[in-house]
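S.K.: fold the stuff below for me.
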Amino acid sequence: MKDYLRKHPQVRTIRVAAADLNGQARGKRIPARYADKAVKDGTRFPFSVLSLDIWGEDIDDSPMVFEQGDQDGVLKPTERGFMPMPWLEAPTALLPIWMFRENGTPYEGDPRHALNAVVKQYKKRGLTPVVAMELEFFLIDDSGKTLQVPSSPRSGKRRKAAETLSIRALDAFDTFFTDLYDACEAMDIPADTSTSETGLGQFEVNLMHCDDALRAADDAWLFKMLVKGLARRHGFAASFMAKPYKEYSGSGLHTHFSVLDEAGDNIFDSGGPKGTAALKHAVAGCLAAMSDSTLVFAPHENSYERLVPDKHAPTAICWGYENRTAAVRIPAGSPAARRIEHRVAGGDVNPYLMLATILGAALIGMEDEMEPPSPVTGNAYAMDLPQIPATWDAAIEAFEHSDMLSRFLPKELIRNFVLTKRQEMHYIAELTPEERVELYLDTV
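M.R.: From the prediction side, this is the model:
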């Protein structure tokens, strides 16, 4: 890690940052001359910082604040090490960190540790999850009272229509995407294909599959930070909020995963299109946990505006082969690449919590040899099927009292997340619709 700064003497400051429960980067700015201390000794800030609400405020009834004296945790560098922050003007390096207790044990309220604990359960069984993510986001001109598509840097025109898989839409923002891919290379984020999507000024970038689930979540978290920061340098906003425009589809964060055994073979590969019993057990686990885990996949008030019928986001708890109306899809293709696509999460999620929940549920399904219902064919929106919770309060209630989620998510994390979401629900009720959009546009 120290070699990075020696090789980049132009770096004047560093940022040390951890992801809180909302996926917000929380940390400090440090002069580069003192970076060695942050690497060697770590840095400190209160445990309560990882469960602040979306405004960055303390949780009023959290036992961590006044009841426990608002004690400090110790934050140490992750294995990712230093990386550039290409969206800033001054040469700056980012050092991702995660939280530990004074005695060196992981802090259970840290979402990155929650994912790490799930991955360790796979490792104990000789298994390795392989993960890829598809991140959708909007480019937005938020300079006026009404959100709209930014003017194209090439033509100066605004295309006020969805342009699904449009090369013209990509070319209109070619300078932004060129800078984005250059920045991903510099940060070692494996950005692959980009496409224009069905929303107004909406795009998707796929991140390549990775056999390190922690690194895959890091990539998604860092990518969101990068896209939002870089867009501002180009004179507009980028947002991963679930639904900025009511009349258009929202942004999802679809997760593909398979599982390798100790020999490196995909345990979902049956040699044919249907997959193995292990695949079906994993699907069953994801479906069994879906209602209880909706709060993870839809963590904000705006999230539930995306989860409506006929808008390219799932509403029914079901699965199917090559069926994008289902919550869980088994894509076609080579049997060696047989995998599960989990389609519920919005772009506004915390990638660490999302991945911990998906992989944890799948592992329980495999361990308990759960059996899924029959796969659906046709339009799942038109079928009489169990439904994903349609409201924020219902999702909070299901998450808090879930027996299944408590098998792999720490009790402290569950408590903190529920307290955070209840506080947000209370104060967001006081906001106008315009104020809610303004809140989520930059934060998530």
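S.K.: only C-alpha atoms for contact and neighbour calcs from this point on.
M.R.: OK.
S.K.: flag every buried residue along the helix or strand hosting Leu353.
M.R.: Using DSSP states H and E, Leu353 maps to helix 351-367. For helix 351-367, a neighbour-count test (16 or more other CA atoms under 10 Å) marks 351-366 as buried.
S.K.: mind listing what Lys28 touches?
M.R.: 15-17 (CA atoms under 8 Å, 6 or more residues apart in numbering).
S.K.: again, but for Ala90
M.R.: 11-12.
S.K.: hang on, it is in a strand, isn't it?
M.R.: No. Using DSSP: H, G, I helix; E, B strand; the rest coil, the assignment for Ala90 is coil, not a strand.
S.K.: this one next, for a side-by-side:
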Amino acid sequence: MEWFQQEVKNFRQNWPNIEFIDLIFTDINGTPRGKRIPAEALEKVGKGIALPLSTITLDTKGNVVESAGLGEELGEPDNICFPVPASLTPTARENTGQVLLTMMDDSATQPSPLFIRNILEKQLKQLKDNNQYPCMAFELEFYLVDKERTRSGELLKAMNPAKNIREKNTEVYDVDGLDDYDGFLTDLNTLAQAQNLNTSGALSESAPGQFEINFNHSQDVLRSCDEIIIAKRLIRQVASKHNFDATFMAKPFADEAGSGMHAHISLLDSDNNNLFSQDNGEASPLFYQTMTAMLAQSAGSIGLICPNVNSYRRFVPGAYVPTKADWATNHRGVSFRVPLSDPKNRRIEHRIAGADVNPYILAAVVLSSVLASDQYTQEQCPPALNEEAAELPRRMFEALNLLEVSELSQFISKEFIGLYLACKHSELAEFERAITTTEIDWMLHTA
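M.R.: As a prediction, the model looks like this:
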């Protein structure tokens, strides 16, 4: 890997004081896992790192999901992982860098067909063969919260560092409010630049202590997803330095807005023409075909892009969160929004996923609709704000059941969908075995 050796050389020149390197891989939830090595051993990473195949199937607590069939049953076999290009960066720790890993098979000759980043890369190659080049951008919401919790374990809203009071007021797009968090935001922006993240700034969102970080449009979809992994880790690290916790839970507070991750997509040809627009400026047949595919796949895809029980608590009517499989232009209450733009920049904004989504899975779901578009006609696209639009599933078990019979396995992979379902059914079963304080409060003396 000559390219990696050159990256290492450049990295050492730019960051000579780095002593350790975190080797980061992502599990099925998009959670960064890995190991820390001395910086002097960095060159060896280019030859490959052996990691258990079962690391793909770690649950939200970091345990191997044995029902997925990649653990003890197979003898915990290793696969070979290699560095991801352009992911060798510093971190918020002054003496520590990091590099992302992608997984090959045990012979190190073929990409592992179960690793979602590889599946996304395969989709991109299929589209390239059709002279279609997706251009995507992400919007990521998150909360800063207090490191302390209530006696019952609930989250506490952040203490405003400038006013020294606990956040409570909703101030959407509050520019002055950003000044109160200047220390956090300045450090975040400085390190985001050092990590070459393609961001376009942060803004105050629609709840106390909630923020959004926007990423610019890019034709390098894999890199865009890598950046979400890097950015989430960075936000957590910088938040901790400023005595906050950062959370990407879809619904951390019952009485406040949830956190989403919206994905924008346009489709270009090799000459950078927008395939969603015609020469006369009107939307193209492909635009309507893709929209129809998105609508058709939406119910089946919820189980993939809403991966946790908490994900479904975000779907509250009237909270600018979609509850139906519908679309419209310049409307934030729908699943698929068409933002105001000129024909060159016509795009679709996918608004269903929460901030807890695995970015590679979200991108793969979006691209599945592009791959399926030729199965639909322009005339099949329902009208905007269709009153007959189907309701989206609101419970995890319902969403997983719909995923199991959906057409997404044709475009993502049957093997991955099966692996994912095993992991998520296991997590859901464990969650449902837990006895909550609400049950005790309601039923201790009444049942």
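S.K.: can you pull the TM-score for these?
M.R.: Once superposed, chain against chain, the TM-score is 0.92 (TM-score structural alignment, normalised by the length of the first structure); 427 aligned residues with a CA RMSD of 1.8 Å.
S.K.: circling back to that earlier point, how big's the offset between the helix holding Leu353 of the first structure and the second structure?
M.R.: Superposed on the second structure, helix 351-367 of the first structure shows a mean distance of 1.4 Å to its aligned residues (mean CA distance after the TM-score superposition for the first structure).
S.K.: which SSE is immediately downstream of that helix?
M.R.: helix 392-400.
S.K.: what span of the second structure lines up against that following helix?
M.R.: Alignment of helix 392-400 of the first structure against the second structure: residues 396-404, by TM-score structural alignment.
S.K.: stretch 337-355 of the first structure now?
M.R.: So stretch 337-355 of the first structure sits over residues 345-363 in the second structure, by TM-score structural alignment.
S.K.: could you do stretch 313-325 of the first structure as well?
M.R.: Against the second structure, stretch 313-325 of the first structure falls on residues 321-333 (TM-score structural alignment).
S.K.: now the helices for the first structure?
M.R.: Per DSSP state H, the first structure carries helices over the ranges 2-7, 35-41, 111-124, 167-172, 174-187, 213-233, 277-290, 294-297, 303-306, 351-367, 392-400, 411-428, 433-443.
S.K.: determine which of these approaches Ile317 of the first structure most closely.
M.R.: Taking CA to CA, helix 277-290 is the member of the helices of the first structure nearest to Ile317 of the first structure, at 6.2 Å.
S.K.: before we move on, back to that, deepest of the helices of the first structure, which one?
M.R.: helix 294-297 (a mean of 27; mean count of other CA atoms under 10 Å).
S.K.: ok now the match of stretch 337-355 of the first structure, how far from the chain's centre?
M.R.: 7 Å (CA atoms, centre = their mean, to the nearest Å).
S.K.: for Pro46 of the first structure, see how far away the residue positioned nearest the centre of the first structure is.
M.R.: For the first structure, the residue sitting closest to the mean C-alpha position, by CA atoms, centre = their mean, is Pro351 at 2.6 Å. For Pro351 of the first structure, the distance to Pro46 of the first structure (CA to CA, to the nearest Å) stands at 22 Å.
S.K.: how about Gln202 of the first structure?
M.R.: Counting by CA to CA, the gap from Gln202 of the first structure to Pro46 of the first structure is 37 Å.
S.K.: try Ala186 of the first structure
M.R.: 31 Å.
S.K.: how far apart are the lengthiest strand in the second structure and its match in the first structure?
M.R.: When the second structure is parsed with DSSP state E, its longest strand is strand 133-149. Comparing strand 133-149 of the second structure with its match in the first structure after superposition yields a mean distance of 0.9 Å (mean CA distance after the TM-score superposition for the first structure).
S.K.: by contact count, what packs against that strand?
M.R.: For strand 133-149 of the second structure, the packing partners by 3 or more CA pairs under 8 Å, 6 or more residues apart in numbering; DSSP states H and E come out as helix 116-129, strand 155-157, strand 210-215, helix 221-241, strand 244-247, strand 261-268.
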